[in-house]
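1. A predicted structure for the sequence below; I have some questions about it.
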Amino acid sequence: MHASTKESTSPKQFFLQIITKICLLSIATLPLTHTVMAQEITITTTLSTIDNILINPDIGITEHHSFNIKNDPWWNKPTHPETSVVYFRWYWEELEPQKGQYNFKLVDDTINQAAALGKTTVIRFMTMAGVDEVYYSNSPNAGKKILGIPCWLKQKIDPNTIGETCADDNSYTVDYKNPVFKKNLKRFLTAMGERYNNNPNILRLDVGLVGTWGEWNLASHKGYERPTLGNHGYTDADLLPFPKMMKEAFPNKTLLMYLGSNDENILSHSTQRNYGWRADCIGDWELGWNHMEHGYPATFEHAQGLGNNHNSYPDPKFLQRWKKAPVDFEICYTVDEWAAKKDIYTVEKVKQTFDTALDMHTSLLNLKSGNIPEIYQPLLDDFLKKVGYRFELNTVEVTSNFKAGSPFLISSSWKNTGVAPSYNNYPVVWRLRDRNNNVIDYFETNNDIRHWLPADNKEDISPQYTQKNSFTLPENITDDHYFLDVALVKPNTQQAAIELGVEGVRQDKWHHVKSIYLMNKS
């Protein structure tokens, strides 16, 4: 017979050939072995989600004039949630006691103390307090009535202030039309902006320049029966300069416009220009007129141009602006005070409060740094698992021949199962660790997670975002097992910033994804 002639194969030999081919095929699809692979293959990993409360940057519950109220050794509220953001607001007179002399130390110390705890700061500058309100005991002005504006300015614009001192009386109602007031306020904001506009530890600022407590109304000074600015003679032309001067002073910072009322149009004018918005008194279910059933619905309608009052600057997309700029809330009263009125603040009503915040796609909720009564704790825990963003890495596909210097392709699928995007970018970075936990390489993606939106409605399924990245394995690989990790990092670093809603988190907040076997070129 010639060499090319086919020989007959016995059934036993045929069976052995089939088994051998099956074994070889199985080995070829297992990248975790020491087998040399000439062709690229793909490994797919599916990660398991977790139901934990995650403490992540820029979202959740914010401290209110405290830094770590849950664990403060002198004044603690042990049931208050862990936080990543602190909230402070100051009156103008505290920050510019003499014209041109600024108390930067007060702001600096606050920001730095928060940063030392890994927290960012939200700030509000205010110009007027409620009548007869005094500074608290921890202030250098303790016991003194709050003027709001500096005394030196009050002497210029209040005809009843005579002499070089201001009486201990804060009944004066600021005239927000006064050109001298506006000129000096703009100068003050310019000084603040020059110092803090590029400070990375300031998360955002409220536009709280107008009205009692910076809430864009004249409550206390004009009573509480419709104390709105529009009802007391203020026009759009009078009020529009205030958000504008904040933007000019802080062009690089996120600004939040106050919700206001349906008697003004400044909110919708601002949201069309990429300001976020915030509202106080969420959770107000008091008998008669209240914010939840009356104030909020009327203002939301007005902002969209749907209310009974004319709006010169309607924003039909007002309820969709959360996709680009944040929404923050602050509760009315304290949660302890809610619990003292259980006939009004039932479990069902408090759940409705938290659901409203989620439906509005909020990122931060201010609970006034108070305790959380046990009756409401499960509601808050559920809220904390949804507020702001919550990123889940679902599947990871790695394609390579797993040799040193070869292409290394990663396709990853992500979801945001929270209710808001991240308004700051924390890029995805991958890394390889060896068996001794030494990092042998980082793979940067330069992606932008700000585009990872959640579902429009909290009950809906979140959209999936697939990211495909191509890298090259390092040359210094030896035949061994390595670990593939992933993190959402602080920009321009390899420092993991965000804990994902999946298993595998390590002590440094990086998430372990897969163990893979890599080989050198030989």
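-> Right, received. Where do you want to start? Numbering: from 1, shown residues only.

2. rest of the way, CA atoms for contacts and neighbours
-> Fine.

3. what's the first-to-last distance across stretch 284-304?
-> Using Cα to Cα, to the nearest Å, the end-to-end distance of stretch 284-304 comes to 23 Å.

4. and what of stretch 50-64?
-> Start-to-end, stretch 50-64 (Cα to Cα) is 29 Å.

5. swap in stretch 169-178?
-> 20 Å.

6. could I get the buried residue list for it?
-> Going by neighbour count (16 or more other Cα atoms under 10 Å), the buried part of stretch 169-178 is 170, 171, 172, 173, 174, 176.

7. what helix or strand is the residue lying closest to residue 90 once chain neighbours are set aside on?
-> Leaving aside its sequence neighbours, residue 90 sits nearest to residue 125 (Cα to Cα, 6 or more residues apart in numbering; 5.3 Å). In this structure, residue 125 sits in strand 120-126 according to DSSP states H and E.

8. then residue 440?
-> With DSSP H and E as the criterion, residue 440 is inside strand 439-444.

9. quick one: name whatever helix or strand follows that strand.
-> Once strand 439-444 ends, the next helix or strand along the chain (criterion: DSSP H and E) is strand 464-472.

10. for comparison:
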Amino acid sequence: MKKDDKKKLWGKKLLLILMLIILFFSLCVLIYSYHNKQTLEYNLISGPILNPLMGFAPWATVKESKQPHTLVYADLTWRDFEPLEGFYDFESFEKKQQLERWRTEGKRVVFRFIADKPGDNVHMDIPDWLYKKINGSGDHYDNKYGKGFSPDYSNLLFISYHEKAVKALGDRYAQDDLFAYIELGSLGHWGEWHLKFDSGIRQMPPEDIRDLYVMHYVGSFPNTHLLMRRPFSIAEQLNLGLYNDMTADFDATKKWLDWIENGGECSQTHEMNALSPMPNGWLKAPIGGEQAGSMSFEEIYDTYLDQTIQLLEDSHATFIGPGSPYKLESGGPLQDGIDQVLATIGYRLYIKQVQIPLWVHFGKNIKIRLNFGNNGVAPMYYNWPCVIYLCDENGNVLINYQLEMDLRKVIPGELYNFIFVMPVDKLENGKYSIGIALIDPMTGQPAVKFAMENTRQDLIQELGSFEISRFHN
């Protein structure tokens, strides 16, 4: 054999040996990775969970609620808010509605601004000075809803003062997230965007005028979820939420759901297609409302309980209030039905599966693979910080990392996958555990209970543990 041929042969042998070595080490890495991976699954819990931004929302004025809640409902008439032109009486409103108490307790507010609230006595819910400015443009009424004054919502001067009032509210309350949801509000009886015009009251204004009022709120509360009583076209265009103040009433709720599914005519103004289909609107914005005053607690939470739950599921409801069972004693005969309703509405976040290594012998990082789920009827509509905690073997927190994920994408019926690469190069040999929590921006503390079993009491959900045992220190 020639010398050159021998060199070529040895070259091929060396290449083959090198390839075999690479293959061997690759197989070793694969085998190591396979045997070093633990897949953890968890037991879910049933029943009601007291979590932020969902559930019952009793009146903010109550001294005590017999049922647990994390939301309160506060409304404010224009007359009370601006008794003198340009003077906004925040102090009286906040004192009456106990806003400092609710902030301290970590609760959020469902808010509605009202210009017409039917009552037993002759009265107006707009300020006297504004009534004079618009030359009394509007209608005094006395009908089956009660007595009051319905202003002319098309009056341009009225609209301009409304914009100023809502801006003042935004300047005060849009700076933090105490106001979680704002129900529009402003137009119609109780701010519900309807009028009893068959009693001699002029009709609701047309769409172009109504939209001006919506934009006042959009401009003043850009980061707060706004909800409308009906799926008006602007609600669909701007991804606004909706509320149903006839919750649990079968006929009224079915009609409301039909509007959401198919859109249609606005009966208040006879405008065709003023209501837009929003069947998937709940994926982006919340659904709320209060229980129907036409039904008794016994009917809602006992006699027609299955119907109530089905309507709430179909609505994808997140909260119920102010009409809610807050006066019913805990543990009473209707408690089981109340608990079932509370367990139905809102989000129920859980972690289906986590993959982490069993041990770490080398390397600077580990991968944590998480599969998030939601077996509620709605997403969590605010993207609160999601934090991974690294703890020692006794559960003491050593360090935490905020995940760059969007909780709003964890929707019912789908899994949301996320991979976090956690540095471990500075950790000493030993056992470590991993936890996760959702942080309330108002308190900076873990605030959401996952729908999973958990041995910790601080709302940090335990996920699993691993061991660092490096070949060299």
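-> Received it, and whenever you're ready, just let me know what you need. This structure is a prediction, so every number in the text was calculated from the model and none was measured.

11. quick revisit: the buried residues of stretch 169-178 of structure 1 into JSON lines, with extra columns for secondary structure and distance to residue 234 of structure 1?
-> Output for the buried residues of stretch 169-178 of structure 1, formatted as JSON lines (DSSP: H, G, I helix; E, B strand; the rest coil; distance: Cα to Cα, whole Å):
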{"residue": "170", "secondary structure": "coil", "distance to residue 234 of structure 1": "21"}
{"residue": "171", "secondary structure": "coil", "distance to residue 234 of structure 1": "19"}
{"residue": "172", "secondary structure": "coil", "distance to residue 234 of structure 1": "17"}
{"residue": "173", "secondary structure": "coil", "distance to residue 234 of structure 1": "14"}
{"residue": "174", "secondary structure": "coil", "distance to residue 234 of structure 1": "12"}
{"residue": "176", "secondary structure": "coil", "distance to residue 234 of structure 1": "8"}
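
12. need those in CSV (columns: distance to residue 187 of structure 1).
-> Compiled in CSV, the buried residues of stretch 169-178 of structure 1 are given as follows (distance: Cα to Cα, whole Å):
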residue, distance to residue 187 of structure 1
170, 23
171, 25
172, 22
173, 21
174, 17
176, 15
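
13. structure 2: matching residues for the strand holding residue 125 of structure 1?
-> The aligned range for strand 120-126 of structure 1 in structure 2 is 108-114, by TM-score structural alignment.

14. what about the matching stretch, how far off from structure 1?
-> Superposed on structure 1, stretch 108-114 of structure 2 shows a mean distance to its aligned partners of 0.8 Å (mean Cα distance after the TM-score superposition for structure 1).

15. and that stretch, how far out from the chain middle?
-> Offset of stretch 108-114 of structure 2 from its chain centre (Cα atoms, centre = their mean, to the nearest Å): 15 Å.

16. what residues does that stretch touch?
-> Here stretch 108-114 of structure 2 makes contact (Cα atoms under 8 Å, 6 or more residues apart in numbering) with 52-53, 57, 60, 70-78, 102, 125, 177-187, 190-191.

17. cool, stretch 426-433 of structure 1 as well?
-> 439-449, 482-491, 494, 497-498.

18. what is the corresponding segment of structure 2 for the next helix or strand after the strand holding residue 125 of structure 1?
-> Counting by DSSP H and E, the next helix or strand C-terminal to strand 120-126 of structure 1 is helix 151-157. Aligning helix 151-157 of structure 1 against structure 2 (TM-score structural alignment) gives residues 128-134.

19. translate residue 69 of structure 2 into the numbering of structure 1.
-> So residue 69 of structure 2 corresponds to residue 83, using TM-score structural alignment.

20. distance of residue 514 of structure 1 relative to residue 488 of structure 1?
-> The value you get for residue 514 of structure 1 to residue 488 of structure 1, if Cα to Cα is used, is 17 Å.

21. compare those two (neighbour count), which wins?
-> residue 488 (23 against 19; other Cα atoms under 10 Å).

22. tell me how far residue 326 of structure 2 lies from residue 278 of structure 2.
-> Distance of residue 326 of structure 2 to residue 278 of structure 2, computed by Cα to Cα: 31 Å.

23. more crowded one of the two?
-> Relative neighbour count places residue 278 above the other of residue 326 of structure 2 and residue 278, with 25 against 20, counting by other Cα under 10 Å.

24. residues contacting the more buried one?
-> Applying Cα under 8 Å, 6+ apart to residue 278 of structure 2 gives the contacts 231, 236, 260, 261, 262, 263.

25. ok, residue 176 of structure 2 - how many residues close by?
-> Other residues near residue 176 of structure 2 come to 12 when the count uses other Cα under 10 Å.

26. perfect, I'm done here.
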